[in-house]
Structure formats: C-alpha cells, structure tokens
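Enquirer: Fold the following and give me the result.
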Amino acid sequence: MADITPAELHQRQQAGETPTIIDVREPWEHEEGCIVGAQNIPLGTLPEKLDDIDEWKNQEIIVHCKSGSRSASAKAFLTQQGFANVRNLVGGYQAFQQG
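Expert: Predicted structure coming up:
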C-alpha cells in the first residue's frame, strides 16, 4: 500500500474521517504531542500487541513516528504479519505538525 502524506491525512481528518493511526514512538514522545486519535504502541512492543490489534488486519492502518523511519519498520513488520493495508506517514509527526 502506498504511504500517506501529511497533507492527505490532514484533508481526511478535516473531512471527518477517523482512520486508525498507530504512533510507534515512545510514550514520552507521544505525551509531548500527538495526532488526535492515534494509539501509542511503541515499535518495541508491537510484536506483543498483535493480538490486541488483530481485528484491524483488513482495515487501513496509518503508522507514524517522529520522522518516518521507525514507522517504516512498523509497516514492514505489520505487513509481514498479514496486515493488508498499512501506510506510513511520510515525514512522520514532524511533517504532520508543519501542515
């Protein structure tokens, strides 16, 4: 699945959409600022959280981190685990904040 740009995510949120968003940053990073509605599941804990998110296997999931590299790893991992529609937020939370 193609990645998603911050502009596209902003546009979808403004249209009232509530996509499933996973913030793979550490809890302290999430507390400093986050995308509304994002669930914080740090990258290192993702393998043990698979049962909790199994119901999302066929839904679109947007993953993000600070700049996009940890979330790229999360996307690859989730795709390997059978999640069919995982998208990485290009540029991460930093880019999302800028608009």
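Enquirer: C-alpha from now on. contacts and neighbour counts both.
Expert: Noted.
Enquirer: give me the element the closest residue in space to Thr79 that isn't next to it in sequence is part of.
Expert: Once flanking residues are discounted, Thr79 sits nearest to Val86: 6.8 Å by C-alpha to C-alpha, 6 or more residues apart in numbering. With secondary structure defined by DSSP states H and E, Val86 is part of strand 85-88.
Enquirer: Could you also give me the structure for this second sequence? I'd like to compare it with the first:
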Amino acid sequence: MSTPSSLSPAVLHRLVQEGRAPRLLDVRTPGEFRTAHIPGSSNVPLHTLREHRAELVGHLDEDVVLVCRSGQRAKEAERALAEAGLPGLRVLDGGITGWEAAGAPVERGPERWDMERQVRLVAGSVVLVTGLAGIVVPGAHLVGTAIGAGLTFAALSNSCALGVLLSRLPYNRGPRTDIRTVTAELRSTR
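Expert: Below you'll find the model as predicted:
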C-alpha cells in the first residue's frame, strides 16, 4: 500500500483563502473536534469511519484532506478509505497541531483534553497506583508491567488500544458519531 500524500498547513490555508478548499475530514473524537477544529471541516471519528467506510466513500470525492491531532489517525483513516476504494487522499501534515502552529484560523469550543493526553493520564495513573500497591499487595506491580507492555506494543504497531477504549467514553463521544448525521452533513457541505 502506498504512503498517503501529505499537504502542508500553509498550502491548505492558501487553498482555503482562495476558495479552493478540499473537503476536510477531521477524524478525531467529537470531544477533541469541539475543542478546536478547522472552520468548514466535518467530524468523522476514526472508529465511525472504519466501521462505515463503504457508506462514506459514496459521499466523498478524491479531493479530501484528512485531519487529526498530529497526523497518525489521519493516516489510519486514509488506509481504511483506500481499502474501501477511495484513492488519492491527503493527510494534513502535522494535523491540527501543525495548522495552529502555522497561525491558521481555528474554531474553538469548550476546552477538553486530547486523546494523547488522556492516554498518558490513564496509563501513568495505573502504573503509579499499582506500583504503590505493590508495596503492600504482592504482584500488583504486574498490572503496571502489563500497561508498559501495551504501550510498547502501541508504539511498535503504531496503534493504541487504550486510545480506542477512551474514545468510546461519554466524555469523548457526541451526537456526530451517528452515521446518518455524518452522511447528512457530508451531503450538505458539497
């Protein structure tokens, strides 16, 4: 499979200013999207995109740029959509973080923690608590060891099971994950 093409924030910003903006699909969780997103982008969370990619392909053309926090989830979304028959997608280089760093406009909502920060909090807390509990409860430290093994696997496989689980919590979900709402929005924005 080919590597997804990337688009720099500066080039995308220029296209937006010239009125030639591609369709922007933000694959972060609804909570992350509500915190900050590129004006005019549509939120299609990665888990929704994966589950309903065949349905979504019919609502997309080849002029699509995928956006996430840093680019990793967008690359996963590109692979899923390419497998469903939509080639030629692009990924925003550096994601929303790169977009903001370039000084491009962002629509802001209530502040929420992004997924990476949530993963660090949960993993670190489990390791800390089980490490301390291991002083009193023999073997409790092995839970922390399992978390460490999971994080190592996540780095090596470039996936994160803990992130997937956290994305399903009410804090990170929202009404936009319903496939009917997503496809209706995609139809109305073109």
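Enquirer: Could I get the TM-score for this pair?
Expert: The TM-score (TM-score structural alignment, normalised by the length of the first structure) is 0.90; 98 aligned residues with a C-alpha RMSD of 1.4 Å.
Enquirer: related to what we said a few turns ago, what residue of the second structure matches up with the residue nearest to Thr79 of the first structure?
Expert: By TM-score structural alignment, Val86 of the first structure lines up with Leu89 in the second structure.
Enquirer: mind listing what Glu76 of the second structure touches?
Expert: Glu76 of the second structure makes contact with Leu46, according to C-alpha atoms under 8 Å, 6 or more residues apart in numbering.
Enquirer: cool, the one 10 residues further on as well?
Expert: When contacts are counted by C-alpha under 8 Å, 6+ apart, Leu86 of the second structure is found next to 57, 61-62.
Enquirer: now the strands for the first structure?
Expert: 20-23, 39-40, 60-64, 85-88 (DSSP state E).
Enquirer: is it possible to export these to JSON lines including mean neighbour count?
Expert: Listed next are these as JSON lines, based on neighbours: other C-alpha atoms under 10 Å:
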{"stretch": "strand 20-23", "mean neighbour count": "21"}
{"stretch": "strand 39-40", "mean neighbour count": "18"}
{"stretch": "strand 60-64", "mean neighbour count": "24"}
{"stretch": "strand 85-88", "mean neighbour count": "24"}
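Enquirer: if I look at the residue nearest the centre of the second structure, how far off is Arg20 of the second structure?
Expert: Closest residue to the average C-alpha location of the second structure: Arg28 at 3.1 Å, with C-alpha atoms, centre = their mean. Going from Arg28 of the second structure to Arg20 of the second structure by C-alpha to C-alpha, to the nearest Å gives 23 Å.
Enquirer: again with Arg50 of the second structure
Expert: Distance from Arg50 of the second structure to Arg20 of the second structure, by C-alpha to C-alpha: 27 Å.
Enquirer: Among those two, which residue is more densely surrounded?
Expert: Just comparing Arg50 of the second structure and Arg20: by other C-alpha atoms under 10 Å the higher neighbour count belongs to Arg50, 18 against 11.
Enquirer: what's the closest non-adjacent residue to the more buried one?
Expert: Spatially, and ignoring its direct neighbours in sequence, Arg50 of the second structure is nearest to Ala80 (6.1 Å; C-alpha to C-alpha, 6+ apart).
Enquirer: residue in the first structure matching that neighbour?
Expert: Ala80 of the second structure maps onto Phe77 of the first structure when the alignment is built from TM-score structural alignment.
Enquirer: what's the answer for Val67 of the second structure, then?
Expert: With TM-score structural alignment as the criterion, Val67 of the second structure pairs with His64.
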